[in-house]
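In: Show me how the following folds:
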Amino acid sequence: MSNGPEAAAQDGAGAAGAGGTAWSGRAGAQSFAAVEAATDWLLGYPFVFRALSRRIGAGQVLVDYGCGPGKVAGHAARLLGARVLGVDTSPEMLALARSAGTAVAEYHLVRDGRAACLPDGCADAVMCNHVLASLPTGEAVHGVLTEIRRLLRPGAPLVLLATDPGCTGTEYATLRIGEPGAVYGPGEPFTVRLRRTDGSWAEMRNHAWPVDRLPGLLEDAGFGEVAGHRPSVDEALVLADPDLVRSRPWTAERTRPPLVVITATAA
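Out: The predicted structure is shown next:
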């Protein structure tokens, strides 16, 4: 489980639940950690952090469910002042996270779909970035969401970052989702191309969970107050890193933003 289309393909990219890991083994973890994920850092993570900042305070517990090599978890810990607990199904991903010289979060392994070392209601908030795309069935999605619900205290928020599988074939700065003209139903596999930091490209299999299906999946798992937002480049101008904003024209991201931030509250 792991973070990003560039993460279900990249930083949260082991799959924290049923269905296996997207980047398994040591080589897979290292490959995942080398994905650039610029589109995520423009239109995804800054908006996840903003949503969390409205609901969580310094010193409170934030779980990053599907933390991968820990880049997003570490950034959240520094930015929000929260105590961040990263969880993932991949021991190799967690080893990378713990070995980072700037590691500021704690990391725990998910086994058999459960973060057994974390008690019920331990989290004041959970973020879950690009994990659902690694899950092939509705049952697997339900399993991950119900485990997240177990970790959250009642009334606490979940912030979910997902790639819209309807944005097929568009060449974004650092990814392409599926094939041009293709339509993917719930759980159907498709290929995502991800740009590495060395300029080469990696391909991985994701699973389509259409944006309009997400509210129902969340409600079935015990969440309410579900709302969605599709971040735009204009909004990112005041949230994302200025150097990143200036690094590219972001033509496709302006025309057809591919990421959606879903917020929900544990019932």
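In: contacts and neighbour counts: CA atoms only from here.
Out: Fine.
In: Strands of the stretch 151-267 of the chain, start to end?
Out: 157-163, 175-177, 189-195, 201-207, 223-229, 259-266 (DSSP state E, counting those that start in this stretch).
In: which of the residues in the fifth one are buried?
Out: Judged by neighbour count (16 or more other CA atoms under 10 Å), strand 223-229 contains these buried residues: 223-224, 226, 228.
In: what does the second one give?
Out: With burial defined by 16+ other CA under 10 Å, the residues of strand 175-177 counted as buried are 175-177.
In: Centre of this structure to the edge, which residue is at the far end?
Out: residue 181 (25.2 Å; CA atoms, centre = their mean).
In: so who does residue 29 touch?
Out: Contact analysis of residue 29 by CA atoms under 8 Å, 6 or more residues apart in numbering lists 23, 68-69, 92-93, 96.
In: Make JSON lines out of those and add secondary structure.
Out: Shown next, in JSON lines, are those (DSSP: H, G, I helix; E, B strand; the rest coil):
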{"residue": "23", "secondary structure": "coil"}
{"residue": "68", "secondary structure": "coil"}
{"residue": "69", "secondary structure": "coil"}
{"residue": "92", "secondary structure": "helix"}
{"residue": "93", "secondary structure": "helix"}
{"residue": "96", "secondary structure": "helix"}
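In: can you pick the most crowded of the residues you listed?
Out: With neighbours defined as other CA atoms under 10 Å, the most crowded of those is residue 68; it has 42 neighbours.
In: Verify the contact between that one and residue 93 for me.
Out: Yes - using CA atoms under 8 Å, residue 68 is in contact with residue 93, at 5.0 Å.
In: could you list every residue that touches residue 256?
Out: residue 167.
In: Okay, it and residue 46: tell me how far apart.
Out: In this view, residue 256 and residue 46 are 18 Å apart by CA to CA, to the nearest Å.
In: Equivalent analysis for residue 63, please.
Out: Using CA to CA, residue 63 is found at 17 Å from residue 46.
In: Proceed likewise with the subsequent sequence, for comparison:
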Amino acid sequence: MGTVWKGDDEVAAGFDSYDDLFERTLGYPAVFSALGLGAPEVRTVLDYGCGPGKIALRVAERYDVDVHAADISDRMLHIARTRRAHPRIRYHLIGRPSLDFLPDDSVDAAMCCFVFVTVGDPDRLRAITAEVHRVLRPGGRFAVLDTNPDTTGIRFSTFRTGEPATRYEPGQQRRTVLYLPDGGALRLLDHHWPRDTCRDLLAEAGFRDVDSITPLLGDTDRPPPGAEHPAEAVHPPFLITAATK
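Out: As a prediction, this is how the structure comes out:
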């Protein structure tokens, strides 16, 4: 049995307390850039799989945009609404891939951060991708951020996905550990998808100009405090797949 995402207080609390140090250093900035946030034509953003609202709040505070943040977990959304309320964010509980609160061609940009790896059913991934394509306006950008399947098993500063020296088949379950600031750990089961999986899904849904980004903390970048020699300087921890409708 995989991780229970709906109605699990421990999982929701763990995600809220997790220090997403390198996600906010490497992953999210690459997503925001790929979506063109800050451009005058990008005024409405969809955050599909928003969790406890950390990314939605950063977007709303940094850019002059309205954010639709959706998730299947009522516990995650309770945290988001309680701790990360913002006048430009609307939080939505969804029970299936359908985004029935949004009409066709109604958002300027969309993102899925650490969502695809939680889904083991390719048909559900297709449904999510197709629904995002439906609500995104022509010319709008979609970015999918997940852990990099090519660096599975490497112990990064704040997490490890999969076991070292282990080969995983597409869709196979693997253990992920998020190391929490209090010294504890949140242990999850997610799914391994090769890097071409997301590219193929986006192309199948009708997206064009599909591109992949693997940001790396290079020698010229300043490591975050407390991480002077991180694995992220040698191995790219994240994969961003971005495309245009």
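In: Send over the TM-score of the superposed chains.
Out: Both chains were compared after superposition, and using TM-score structural alignment, normalised by the length of structure 2 their TM-score is 0.91; 243 aligned residues with a CA RMSD of 2.2 Å.
In: re earlier: counterpart of the residue farthest from the centre of structure 1 in structure 2?
Out: Correspondence of residue 181 of structure 1 to structure 2, assessed by TM-score structural alignment: residue 165.
In: what's near enough to touch that match?
Out: Here residue 165 of structure 2 is in contact with residue 153 (CA under 8 Å, 6+ apart).
In: what about it, distance to residue 152 of structure 2?
Out: 9 Å.
In: Likewise for residue 53 of structure 2?
Out: According to CA to CA, residue 53 of structure 2 and residue 152 of structure 2 sit 26 Å apart.
In: Could you do residue 109 of structure 2 as well?
Out: 29 Å.
In: which of the two has more neighbours?
Out: Under the criterion of other CA under 10 Å, the comparison of residue 109 of structure 2 against residue 152 puts residue 109 first, with 29 against 21.
In: what residue of structure 1 takes the place of that one?
Out: Structural correspondence for residue 109 of structure 2 with respect to structure 1 (TM-score structural alignment): residue 125.
In: ok, now how distant is that match from residue 177 of structure 1?
Out: The gap separating residue 125 of structure 1 from residue 177 of structure 1 is 29 Å, by CA to CA.
In: So which residue is dead centre in structure 2?
Out: Compute the mean C-alpha point of structure 2, and by CA atoms, centre = their mean the closest residue is residue 113, 0.7 Å away.
In: what residues are up against that one?
Out: Neighbouring residues of residue 113 of structure 2 by CA under 8 Å, 6+ apart: 47-50, 144-146.
In: Can you find the partner of residue 214 of structure 1 in structure 2?
Out: Taking TM-score structural alignment for the superposition, residue 214 of structure 1 sits opposite residue 198 in structure 2.
In: That match and residue 242 of structure 2, how far apart?
Out: Plainly put, residue 198 of structure 2 is 9 Å away from residue 242 of structure 2 if you go by CA to CA.
In: Can you check which residues contact both of those two?
Out: When contacts are counted by CA under 8 Å, 6+ apart, residue 198 of structure 2 and residue 242 are jointly contacted by residue 144.
In: My reading is that residue 72 of structure 1 lies in a helix. Confirm?
Out: Yes - under three-state DSSP, residue 72 of structure 1 falls within a helix.
In: residues near it, how many?
Out: Applying the criterion other CA under 10 Å, we find 23 residues in the vicinity of residue 72 of structure 1.
In: what's the answer for the one 4 residues further on, then?
Out: The number of residues packed around residue 76 of structure 1, counting by other CA under 10 Å, is 25.
In: That one pairs with which position in structure 2?
Out: Under the alignment defined by TM-score structural alignment, residue 76 of structure 1 corresponds to residue 59 in structure 2.
In: so how far is residue 168 of structure 2 from its match?
Out: Taking CA to CA as the measure, residue 59 of structure 2 falls 34 Å from residue 168 of structure 2.
In: what does residue 138 of structure 1 align to in structure 2?
Out: Residue 138 of structure 1 maps onto residue 122 in structure 2, with residues paired by TM-score structural alignment.
In: list the contacts for that match?
Out: Contacts here follow CA under 8 Å, 6+ apart; on that basis residue 122 of structure 2 touches residue 171.
In: How about residue 125 of structure 2?
Out: When contacts are taken as CA under 8 Å, 6+ apart, residue 125 of structure 2 is in contact with 116, 119, 201.
In: thinking the first one is in contact with residue 146, fair?
Out: Yes - with the criterion set as CA under 8 Å, residue 116 of structure 2 and residue 146 qualify as a contacting pair; they are 7.0 Å apart.
In: Can you tell me what residue 224 of structure 1 aligns to in structure 2?
Out: For residue 224 of structure 1, the aligned position in structure 2 is occupied by residue 208, per TM-score structural alignment.
In: Can you tell me how far that match is from residue 214 of structure 2?
Out: On the measure of CA to CA, residue 208 of structure 2 and residue 214 of structure 2 end up 19 Å apart.
In: ditto for residue 21 of structure 2
Out: Counting by CA to CA, the gap between residue 21 of structure 2 and residue 214 of structure 2 amounts to 16 Å.
In: can you check residue 134 of structure 2 too?
Out: From residue 134 of structure 2 over to residue 214 of structure 2 the distance is 27 Å, taken as CA to CA.
In: Mean distance between the longest helix out of those in structure 2 and structure 1 after superposition?
Out: Ordering each helix of structure 2 by length in residues (DSSP state H) puts helix 122-135 first. Average distance between helix 122-135 of structure 2 and its aligned residues in structure 1, after superposition and using mean CA distance after the TM-score superposition for structure 1, equals 0.9 Å.
In: What residues sit buried inside that helix?
Out: When neighbours are counted by 16+ other CA under 10 Å, the buried residues of helix 122-135 of structure 2 are found to be 125-135.
In: Tally up the residues packed near the residue mapped onto residue 170 of structure 1 from structure 2, please.
Out: Matched by TM-score structural alignment, residue 170 of structure 1 corresponds to residue 154 in structure 2. Using other CA under 10 Å as the criterion, residue 154 of structure 2 is surrounded by 18 other residues.
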